[in-house]
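Chemist: I'll drop the sequence and a predicted model, then ask my questions.
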Amino acid sequence: MIHEVAVIPGDGIGPEVVEAALGVLDAAAEAHGGVRFRYTHFPWSCRYYAEHGRMMPEEGLQTLSGFESIFLGAVGWPGVPDHVSLWGLLLPIRRRFEQYINYRPLRLLRGLRSPLKGIEPGDIDLVIVRENNEGEYSNMGGRIYEGTPREIVIQNTVFTRTGTERVVRFAFELARRRSRRLVSATKSNGINFTMPFWDQVVGEIAREYPDVTVSSYHIDALAAYFVLRPKTLDVVVGSNLFGDILSDLAAAIVGGIGLAPSANLNPERKYPSMFEPVHGSAPDIAGKGIANPTAAIWSAALMAEHLGHPDIASAIVQALEDTLAAGIVTPDQGGSAKTADVAAAVKARVRGRS
């Protein structure tokens, strides 16, 4: 079986962690037999933007539609505004292919330390389900009288029943398969239209899942709970903005943003899904060979699982955790290992030569 994967290494440390992750994925596929991943690389990035005036070609989305999956490294570079790189590549992919679920698992892995006192490996094991296509990141609004004292800026937030119901239902299904506990992020005491609507939909769908205990917390209180009582959290569902913020906070409490994988899912598999670490391009360490590949390797495992190979995914995550537990960690985690050192150690373990 051959899976066709579009690879966009992107900017900064993106190409470095992509190389590490795909090397591990290939080693795991080889060890399990019968599966291959065939990669087609695309140079779309801020460098491409500097040369062509756009982040990807006009036919880029059509090109990507022919692949089973997309693997992204990182996007962003000094000199290119973040809104240009984001709206020119990442967000169009998410929306064109209806990747309406942003799935972000966070776990304190063996070998890593949380900055939180008294937290040990295994104490934090949660998944954030983030709405990925609308909400606060809707591309609606504008500016008038720009640059004058009368300047007006409007940013519209759009919540649809279809968009809200499908992400909430996905989260309930996930909670049912895990601990049967779900937390919903809201701010209905201050945002008086969209958030009460969100709460209403959560309540309606909760009646379909009487076996799942659901709690609703205002986003400010929930952010505090992530720090003060992370052991109580399992599946958390939130809007585009809330899910984004909580995901980075969750990464911080398990050791850092370099540990956070993600999957942009089209659950119906009508379109390709996209997998990416969420750490960004890190221009300050690009080219030094010290980027932490953990998030990218874990993202590759999520891709393998989505493509129907949970055994490969499990082997990768187990080998990754064993590697970290052996003290083979990059400088951001207090170690001295290079990106390639971590990748080589994980590959050796998935091949059974640890």
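Modeler: Looks like it came in fine. Everything numeric in this text was worked out from a predicted model, so none of it was measured. Numbers count the residues shown, from 1 in each chain.
Chemist: make it CA atoms for all contacts and neighbour counts henceforth
Modeler: Will do.
Chemist: number of nearby residues for residue 194?
Modeler: By the criterion of other CA atoms under 10 Å, residue 194 has 19 neighbours.
Chemist: give me the distance between the residue of the chain positioned farthest from its centre and residue 155.
Modeler: In the chain, residue 149 marks the outermost C-alpha relative to the chain mean, sitting 39.6 Å out by CA atoms, centre = their mean. Separation of residue 149 from residue 155 (CA to CA, to the nearest Å): 19 Å.
Chemist: which residues in the stretch 51-200 of the chain form strands?
Modeler: Assigned by DSSP state E, counting those that start in this stretch, the strands in the stretch 51-200 of the chain fall at 69-74, 101-107, 125-131, 141-144, 152-155, 181-186.
Chemist: columns mean neighbour count on top of the ones you listed, output as JSON lines?
Modeler: Converted to JSON lines, the strands of the stretch 51-200 of the chain look like this (neighbours: other CA atoms under 10 Å):
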{"stretch": "strand 69-74", "mean neighbour count": "25"}
{"stretch": "strand 101-107", "mean neighbour count": "24"}
{"stretch": "strand 125-131", "mean neighbour count": "25"}
{"stretch": "strand 141-144", "mean neighbour count": "11"}
{"stretch": "strand 152-155", "mean neighbour count": "12"}
{"stretch": "strand 181-186", "mean neighbour count": "24"}
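Chemist: also this one, for the comparison:
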Amino acid sequence: MKKLKISVIPGDGIGREVVPETLRVLDRLAEVHGGVTFQYETHPWSCEYYLENGVMMPSDGMARLHQTDAIYLGAVGNPKLVPDHISLWGLLIKIRRECEQVINIRPAQYIEGVKSPLAEPNQFDFIVVRENSEGEYSEVGGRIHSGEDEIAIQNAVFTRKATERTIRYGFELAQKRKGRVTSATKSNGIVHSMPFWDDVFQEVSNSYPAIETESNHIDALAAFFVSKPQHFDVVVASNLFGDILTDLGATIMGSIGIAPAANINLNGKYPSMFEPVHGSAPDIIGQGIANPFGQLWTAKMMLDHLGFEELGSLLIKAIKETIGDGIKTKDLGGDSSTKEVIEHVMTKLL
């Protein structure tokens, strides 16, 4: 019996509603199927915590996270209370950077019972591997002067190490899936970083002769996500391009509320972090109608990462069966509450 210690950060808004409910599902999985127990260490770090303490997390927060096997995050942000650049850089991005979570992965697939906005979704099933530590989201740059002479410079930083490990992760993943890797680029307009990305992609692809490869400019690729999503298997992308593509992937699924994400540490020094793509949804706080499927799918990715793929498979099966039974929250066209969805999922785990 393995005991897993999980750092739980419900965060803001609906994160506080769906995270405790989904922990019940994890405990049910452990109870019914065995092999693992979960020990949760819950942290109140959030925008409200910031208003009370002036920081998004305490000074020893990172050290406490480092002592656990994984980080399970709900949602971050309440712009009415705290500007987004403070809440995100003080918690979410701080954790990503200091835990060296250099890869972000987000799956997108057609789920029977969830209405896709696409006329012909064609059973798409792909995953985006996003570089998660540098690129367009580097902190290099600055502002100078004021008025009409004001200048803002934002430098995109691409290192061979980070670019190669992202692309190689995608190829390794494709070997376990359908065997195709698509690279997101813009080398016809961004004249230094994107040709560099293309060169590394070609070099890495030479080590995987059995994998089918292609490179698409980001504007065309976004269009292809809509016109032929079933074509894709693994997509590798820079920090910004991956961020944009994964929101589009969640949208064509039918709701950003069902989309999961994982921030992966590759060197084993620090825990990885698992979070749904949806935000804190302040407009529906306290109504009991928040969609828990994204958080549940995030839990599935956490189980897979920690070596409990069988439990992860059981959980995603329960999610799909629940949706298939018509037990859905309002954003998916249903009328079930958060608790009703959770209860139904748990009946599928018996």
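Modeler: Now that the structure is in, tell me what you want to look at. These numbers were taken from a predicted model, which means no experiment stands behind them.
Chemist: quick one on the thing from earlier: give me every residue that touches the residue farthest from the centre of the first structure.
Modeler: Residues counted as contacts of residue 149 of the first structure (CA atoms under 8 Å, 6 or more residues apart in numbering): none.
Chemist: next one: residue 251 of the second structure
Modeler: 116-117.
Chemist: that one: what secondary structure?
Modeler: What DSSP: H, G, I helix; E, B strand; the rest coil gives for residue 251 of the second structure is helix.
Chemist: kindly report the same for the one 10 residues further on.
Modeler: When states are read from three-state DSSP, the local structure at residue 261 of the second structure comes out as strand.
Chemist: correct me, but it touches residue 103?
Modeler: No - assessed by CA atoms under 8 Å, residue 261 of the second structure is found out of contact with residue 103, at 10.4 Å.
Chemist: quick one, which of the strands of the stretch 51-200 of the first structure gets closest to residue 278 of the first structure.
Modeler: Evaluated over those, closeness to residue 278 of the first structure peaks at strand 69-74, with 7.6 Å, by CA to CA.
Chemist: and residue 35 of the second structure, how close does it get to residue 270 of the second structure?
Modeler: 23 Å.
Chemist: next: residue 164 of the second structure.
Modeler: 21 Å.
Chemist: quick one: which of the two has more around it?
Modeler: Shown here are residue 164 of the second structure and residue 270; by other CA under 10 Å, residue 270 has more neighbours (22 against 18).
Chemist: max-length helix in the first structure?
Modeler: Taking DSSP state H as the assignment, the helix of the first structure that covers the most residues is helix 14-32.
Chemist: quick one: distance of stretch 80-98 of the first structure to the chain centre.
Modeler: Remark: stretch 80-98 of the first structure is offset 14 Å from the chain centroid, using CA atoms, centre = their mean, to the nearest Å.
Chemist: and if you look at stretch 330-343 of the second structure?
Modeler: 22 Å.
Chemist: in the first structure, which residues correspond to that stretch?
Modeler: Aligned by TM-score structural alignment, stretch 330-343 of the second structure falls on residues 331-344 of the first structure.
Chemist: give the buried residues for that stretch.
Modeler: Buried residues in stretch 331-344 of the first structure, counted by 16 or more other CA atoms under 10 Å: 333, 337-344.
Chemist: and stretch 261-274 of the first structure, by the same measure?
Modeler: So for stretch 261-274 of the first structure, counting by 16+ other CA under 10 Å, buried means 261-267, 271-274.
Chemist: ok, stretch 33-45 of the second structure next?
Modeler: So stretch 33-45 of the second structure, judged by 16+ other CA under 10 Å, has buried residues 37, 40, 43, 45.
Chemist: likewise stretch 112-125 of the first structure?
Modeler: Under 16+ other CA under 10 Å, the buried positions of stretch 112-125 of the first structure are 112-114, 119-120, 123-125.
Chemist: so which of the residues you listed sit within helices?
Modeler: Reading helices off those, I find no matches (DSSP H).
Chemist: which one of those is nearest to residue 308 of the first structure?
Modeler: residue 125 (22.7 Å).
Chemist: now that closest one: how far from residue 5 of the first structure?
Modeler: Residue 125 of the first structure is 29 Å from residue 5 of the first structure, by CA to CA.
Chemist: mind listing what residue 46 of the first structure touches?
Modeler: 10-11, 55, 75-77, 80, 85.
Chemist: pick the one among the residues you listed closest to residue 172 of the first structure.
Modeler: residue 75 (31.5 Å).
Chemist: what is the burial count for that closest one?
Modeler: Residue 75 of the first structure, neighbours per other CA under 10 Å, totals 26.
Chemist: thought residue 85 was touching it, still the case?
Modeler: Yes - using CA under 8 Å as the test, residue 75 of the first structure is close enough to residue 85 to be in contact (6.5 Å).
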